[in-house]
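Chemist: Give me a model of this one.
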Amino acid sequence: MKAANAPLIYVSHGAPTFALDNTSIAASNLKEQGKELRNVKAIIAMSPHYTTSSLTINTTQQHRIVHDFYGFAKPLYELTYEAAGHQTFAEEVARKISASNLPVTTTSQAHLDHGIWIPMRYLLPTSDVPIIQMSYPASWTLEQLEILGQCLARLRLEGYAVLMSGGVSHNFADLKTSSEPASYVNRLRESLFYYVKSKDTDGFKQYVRNNSDVKRAHPSFEHFAPFYVAYFSAHPEDHVDIFEAPIELHALAMDSITWKFVE
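Modeler: From the prediction side, this is the model:
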């Protein structure tokens, strides 16, 4: 695989119980998407469950996972994922992002949260590619997140795959059992798929800022931010594969997307 072929993957990581749901359509989708990660330099990964004020990049050589959830069955806490980091690559990523006048710090002490290690168990169970963990910079503006995406697009050209883990919808107040999918979630999915396929950047930015379905699905922005960054990490020539999955519990969308070069 050429360095320029490094893919961009967006996943909806759902609830922590997704880690045990290995026969679901969403899990099967991630297993298929993970085939793109076998020959990349490293994986730059962001999850909303590691949040800092500004961007922080983990320079550890060996990740430690954290079971950062409470009240679930014991088997969930027995799961693990062994993954290497890479100090040199992490420092290179930090330098190149900071060159775009974005504030970046580094640490070697962050733990790999469930927004990364749970989907990675499906994407790359062999865990043989270094992961460069980034925080979600909660104080950043949409303009800064857009620039971050553009930085990641350039890093893809150097062989770094990008993994953005969040949720197409994430309003837990709307979750219900034995219910039809929420109409606003269906509309949101269709709109996001349209903007990903059409590459209508101006329309996408207006939609995110103004649409009531986005605000209903995301009362707070952190679980949508990885999708926003992913949108701007794509290249115009990318081939887009959308992996649809059933909406769970009325309002929890589990779709995922891969952008990749096709020769």
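Chemist: For the rest of this, base every contact and every neighbour count on C-alpha atoms.
Modeler: Will do.
Chemist: Would you confirm that residue 48 belongs to a strand?
Modeler: Yes - counting by DSSP: H, G, I helix; E, B strand; the rest coil, residue 48 is part of a strand.
Chemist: and for comparison, fold this next one:
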Amino acid sequence: MTQPALFIAHGSPTLAIEQNAYTSFLRQLGQATLKPPRAVVIFSAHWDSPDQWLTTDRRHETLHDFYGFPEEMYRIRYPAPGDPELSEEIGSMFHANNLHYRLSEGRGLDHGAWVVLRAIFPEGNIPVVALSVDSKRSPEEQYAIGKMLTELRRQNVLIIGSGGLVHNLRMIGDEDSKPFPWAVEFDDWIGEQLEGWNLRMLFDYDKKAPHVRNAIPPYGREHFVPLLYAMGAADDDRQAVKLFQDYRCGCLSLNCWKFGAEDEDR
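Modeler: Predicted coordinates for the structure are as follows:
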């Protein structure tokens, strides 16, 4: 069984308690679209570190790494199992590619991971290995780290990058704001490069993409880079398909991209 790689926008933490078109899409993704994976490997924007970390837990705690949200959100638990054997395999892949890595036990799943996974796999019974991102690495390096894990997709492991293509909290509008034209133009440009697998342009997005300073502020780069990690994991089968697109508050982009072909697509 071959799984795709996915980039999934996790939006606001309130996604965990919302009922809307995006949460319906994510439920459908897990219930009907995806074949059940044996495990999930997830790169989260909320684990940004110059070191490459991966979890080794047998059971994950739930991190409530946000402030000022409804009390019910702090009562949510998503105690997904880990997969230490898969963690060891990932470590071997990193070692073979001369990537220094560190092991984390007991960190827990941050909301960039569990909010998305809970929406897709609500039973919480699929093993999860969480990995950090490094927003200060070059796009080429971020893509290359994802590429190191390509073989896992052919072992029925789903690889996810969780972040947000347009994620500038200082520019969000009202809840009922229509999508801001600059946000749409940026998303459309990124989409064109993804569909053409145009790595030259994507790796130079910081200079080439329209409205890039609005879409990816210097303090928010970590939300964009999970896209490159997920995309790299499908380097052997360069297909990109947008599965969903919507906006909240004018410029909080909610989208999902699928990279690589599944068995049924071959």
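Chemist: What's the match for residue 163 of structure 2 in structure 1?
Modeler: Taking TM-score structural alignment, residue 163 of structure 2 has residue 166 as its aligned residue in structure 1.
Chemist: ok, that match touching residue 229?
Modeler: No - Residue 166 of structure 1 is not in contact with residue 229 according to Cα atoms under 8 Å; the separation is 10.6 Å.
Chemist: of these two, who's got more company?
Modeler: Legend: neighbour count by other Cα atoms under 10 Å for residue 166 of structure 1 and residue 229, higher for residue 166 (27 against 24).
Chemist: so who does that one touch?
Modeler: Counting by Cα atoms under 8 Å, 6 or more residues apart in numbering, residue 166 of structure 1 touches 10-14, 47-48, 115, 222-227.
Chemist: Which of those fall in helices?
Modeler: Mapping the contacts of residue 166 of structure 1 onto helices (DSSP state H) picks out 115, 225, 226, 227.
Chemist: hmm, back to that, ok, now how distant is the match of residue 163 of structure 2 from residue 101 of structure 1?
Modeler: To residue 101 of structure 1, residue 166 of structure 1 is 25 Å away according to Cα to Cα, to the nearest Å.
Chemist: Over to residue 36 of structure 1?
Modeler: In this view, residue 36 of structure 1 and residue 101 of structure 1 are 31 Å apart by Cα to Cα.
Chemist: Neighbour count for these two, which is higher?
Modeler: Between residue 36 of structure 1 and residue 101, residue 36 has the larger neighbour count (other Cα under 10 Å), namely 21 against 10.
Chemist: Please name the nearest non-neighbouring residue to that one.
Modeler: Among residues not flanking residue 36 of structure 1 along the chain, residue 7 sits closest, at 6.6 Å (Cα to Cα, 6 or more residues apart in numbering).
Chemist: same thing with residue 124 of structure 1?
Modeler: Residue 124 of structure 1 sits nearest to residue 34 (Cα to Cα, 6+ apart), 5.7 Å away.
Chemist: correct me, but residue 41 of structure 1 touches residue 157?
Modeler: No - counting by Cα under 8 Å, residue 157 is not a contact partner of residue 41 of structure 1; they are 10.7 Å apart.
Chemist: hang on, the earlier thing: map the residue nearest to residue 36 of structure 1 across to structure 2 for me.
Modeler: Using TM-score structural alignment, residue 7 of structure 1 lines up with residue 4 in structure 2.
Chemist: measure the residue lying closest to residue 113 of structure 2 once chain neighbours are set aside to residue 21 of structure 2 for me?
Modeler: Among residues not flanking residue 113 of structure 2 along the chain, residue 44 sits closest, at 5.9 Å (Cα to Cα, 6+ apart). Separation of residue 44 of structure 2 from residue 21 of structure 2 (Cα to Cα) stands at 22 Å.
Chemist: the more surrounded of those two?
Modeler: Ranked by neighbour count (other Cα under 10 Å), residue 44 of structure 2 and residue 21 place residue 44 first, with 27 against 12.
Chemist: Strands of the stretch 151-266 of structure 2, start to end?
Modeler: Using DSSP state E, counting those that start in this stretch, the strands of the stretch 151-266 of structure 2 run over 157-163, 240-248, 252-259.
Chemist: Could you name the helices and strands sitting against the second one?
Modeler: Read that as strand 240-248 of structure 2. Here strand 240-248 of structure 2 touches helix 21-28, helix 181-195, strand 252-259, going by 3 or more Cα pairs under 8 Å, 6 or more residues apart in numbering; DSSP states H and E.
Chemist: relative to helix 21-28, how tilted is that strand?
Modeler: 140 degrees (axes from the mean of the first three to the mean of the last three Cα atoms, to 10 degrees).
Chemist: got the buried residues for strand 240-248 of structure 2?
Modeler: Within strand 240-248 of structure 2, the residues that qualify as buried are 240, 244, 247, 248, counting by 16 or more other Cα atoms under 10 Å.
Chemist: Looking at neighbours, which among the contacts of residue 166 of structure 1 is most surrounded?
Modeler: Neighbour-wise, those (other Cα under 10 Å) top out at residue 13, 30 neighbours.
Chemist: Tell me who's in contact with that residue.
Modeler: 115, 118, 119, 165, 166, 167, 254.
Chemist: Residue 72 of structure 1: which of these is nearest?
Modeler: residue 118 (14.5 Å; Cα to Cα).
Chemist: That closest one and residue 80 of structure 1, how far apart?
Modeler: In terms of Cα to Cα, residue 118 of structure 1 sits 9 Å off from residue 80 of structure 1.
Chemist: who has more neighbours, those two?
Modeler: More crowded of residue 118 of structure 1 and residue 80, by other Cα under 10 Å: residue 118, with 25 against 14.
Chemist: picking that back up, surely the match of residue 7 of structure 1 is in contact with residue 258?
Modeler: Yes - assessed by Cα under 8 Å, residue 4 of structure 2 is found in contact with residue 258 at 6.4 Å.
Chemist: neighbour count winner among those two?
Modeler: Neighbours of residue 4 of structure 2 and residue 258, each counted by other Cα under 10 Å, are more numerous for residue 4; the result is 28 against 21.
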